[in-house]
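Q: sequence? don't have it. structure:
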């Protein structure tokens, strides 16, 4: 069980370290090309949720995050420990949620800094951070878990 919580702690630590480095070493709005024009560091702040939605509604984020964190921990202890993929997914979700929650508590905004341009469709993806990436990966892994779990159930029935 400590292995799983270590994943969440690693996400939180890496998220907070990278955000601290961005805040200390880059001016707001500063852009550093990494793989020009596709990947860059871009010092940005978000006072809302994904894509800036619900800007200025910090009280809502506090309540939702606390409920979500409690639900993730509960679900991990009731279901997540039974399946490694689900357990890892839930801990990535927990780490991502707490990482952005720390920003909201301490800064009143979330530090975002990864800018990606998707060349095939020329889409400038919303700027994100390590916590956001962990949340996205977690959702993908949970979806994979659901697909694999359904296949297992179908095999048992046949």
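A: Now that the structure is in, tell me what you want to look at. Quick caveat: nothing in here was measured; it's all calculated off a predicted structure.
Q: when you work out contacts or count neighbours from here on, use the C-alpha atoms and nothing else.
A: Will do.
Q: what helices and strands are in contact with the helix or strand hosting residue 156?
A: Assigned by DSSP states H and E, residue 156 falls within helix 130-157. Using 3 or more C-alpha pairs under 8 Å, 6 or more residues apart in numbering; DSSP states H and E, the elements in contact with helix 130-157 are helix 2-25, helix 84-107.
Q: quick check: buried residues in the first one?
A: Think helix 2-25. Judged by neighbour count (16 or more other C-alpha atoms under 10 Å), helix 2-25 contains these buried residues: 4-5, 7-9, 11-13, 15-16, 18-19, 22-23.
Q: next, the angle helix 84-107 makes with that helix.
A: 30 degrees (axes from the mean of the first three to the mean of the last three C-alpha atoms, to 10 degrees).
Q: now helix 2-25, how far from the chain's geometric center?
A: Its chain's C-alpha centre and that of helix 2-25 lie 11 Å apart, by C-alpha atoms, centre = their mean, to the nearest Å.
Q: just after it, pick out the following helix or strand.
A: strand 31-35.
Q: can you list contacts of that following strand?
A: With contact meaning C-alpha atoms under 8 Å, 6 or more residues apart in numbering, strand 31-35 is reached by 39, 40, 41, 42, 43.
Q: do stretch 124-132 as well
A: By C-alpha under 8 Å, 6+ apart, stretch 124-132 touches 11-12, 14-15, 18-19, 42, 44, 51, 95-97, 99-100, 111-118.
Q: ok, second structure coming up, stack it against the first:
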């Protein structure tokens, strides 16, 4: 049955486009900042921005986010590629606005680092990721990592509060999927209830 305007079914394409739009913006932001870091910073030489609170420190990371899994670039590339495909598949079904934002950030962060792995030295699929942001007692990271971390926190919060990607919530009745009653349906019901009985419906005296 074709969805009425304004129902959750009509919102699904918009939510999918929102996921892809956020991801695209985050990928561009990630790649632009990485290009800037390579041009403005010297490898291995930190630059203070806000005292010791925030420093710029250019490195090339062969591992995962926050320099985890260093030396496993090929495996990480395969895993990140699979995860990105799964995120896109989930984006086709998402109806929740917060989930769409979270998936967009997660997809943007994953693909942002995948661009480095596929197109940077030393080889396609084995490329090292550009990291340049550093906080005290924290691994060096980049904008893509910020997207992944923010998305992970948001997804955890949504899961704890019982919100599902399809727009439903744990323990709540799923009214979103019920077909909306039209005015015509209400009029028909009222008419049937108020309609007088015919002579055939009446019981004649003595019968």
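A: Thanks, I have it. Nothing here was measured: the structure is a model prediction, and the numbers come from that model.
Q: please state their TM-score.
A: Overlay of the two chains. TM-score (TM-score structural alignment, normalised by the length of structure 1): 0.86; 149 aligned residues with a C-alpha RMSD of 1.9 Å.
Q: before we move on, the earlier item: quick check: buried residues in the helix holding residue 156 of structure 1?
A: 130-139, 141-142, 145.
Q: distance from the chain centre to it, please.
A: Distance, centroid of helix 130-157 of structure 1 to centroid of chain: 16 Å (C-alpha atoms, centre = their mean).
Q: what of stretch 85-94 of structure 1?
A: The chain centre lies 11 Å from the centre of stretch 85-94 of structure 1; the measure is C-alpha atoms, centre = their mean.
Q: and residue 34 of structure 1, what pairs with it in structure 2?
A: Correspondence of residue 34 of structure 1 to structure 2, assessed by TM-score structural alignment: residue 49.
Q: likewise residue 147 of structure 1?
A: So, by TM-score structural alignment, residue 147 of structure 1 is matched to residue 160.
Q: roughly how far apart are that match and residue 153 of structure 2?
A: Between residue 160 of structure 2 and residue 153 of structure 2 the distance, using C-alpha to C-alpha, to the nearest Å, works out to 11 Å.
Q: residue 8 of structure 2 too?
A: Distance, residue 8 of structure 2 to residue 153 of structure 2, using C-alpha to C-alpha: 25 Å.
Q: longest strand anywhere in structure 2?
A: strand 54-61 (DSSP state E).
Q: how close does it sit to structure 1?
A: When structure 1 is overlaid, strand 54-61 of structure 2 sits 1.0 Å from its aligned residues on average, using mean C-alpha distance after the TM-score superposition for structure 1.
Q: now the helix holding residue 156 of structure 1 against helix 84-107, angle please.
A: Relative orientation of helix 130-157 of structure 1 versus helix 84-107 (the same axes, to 10 degrees): 160 degrees.
Q: which one is residue 97 of structure 2 nearest to, not counting chain neighbours?
A: residue 15 (6.6 Å; C-alpha to C-alpha, 6 or more residues apart in numbering).
Q: run the chain-centre distance for the strand or helix carrying that neighbour.
A: For residue 15 of structure 2, the host element (DSSP H and E) is helix 8-40. Mean-position distance between helix 8-40 of structure 2 and its chain equals 10 Å (C-alpha atoms, centre = their mean).
Q: and the angle from it to helix 143-160?
A: Using the same axes, to 10 degrees: helix 8-40 of structure 2 against helix 143-160 is 150 degrees.
Q: name the helices or strands packed onto helix 8-40 of structure 2?
A: helix 73-91, helix 97-119, strand 129-134, helix 143-160.
Q: next one: the residue nearest the centre of structure 2 from residue 158 of structure 2, what distance?
A: Centroid-nearest residue in structure 2, with C-alpha atoms, centre = their mean: residue 103, separated by 0.8 Å. As defined by C-alpha to C-alpha, residue 103 of structure 2 lies at a distance of 12 Å from residue 158 of structure 2.
Q: again with residue 66 of structure 2
A: Taken as C-alpha to C-alpha, the span from residue 66 of structure 2 to residue 158 of structure 2 is 24 Å.
Q: same check on residue 139 of structure 2?
A: With C-alpha to C-alpha as the criterion, residue 139 of structure 2 and residue 158 of structure 2 are 27 Å apart.
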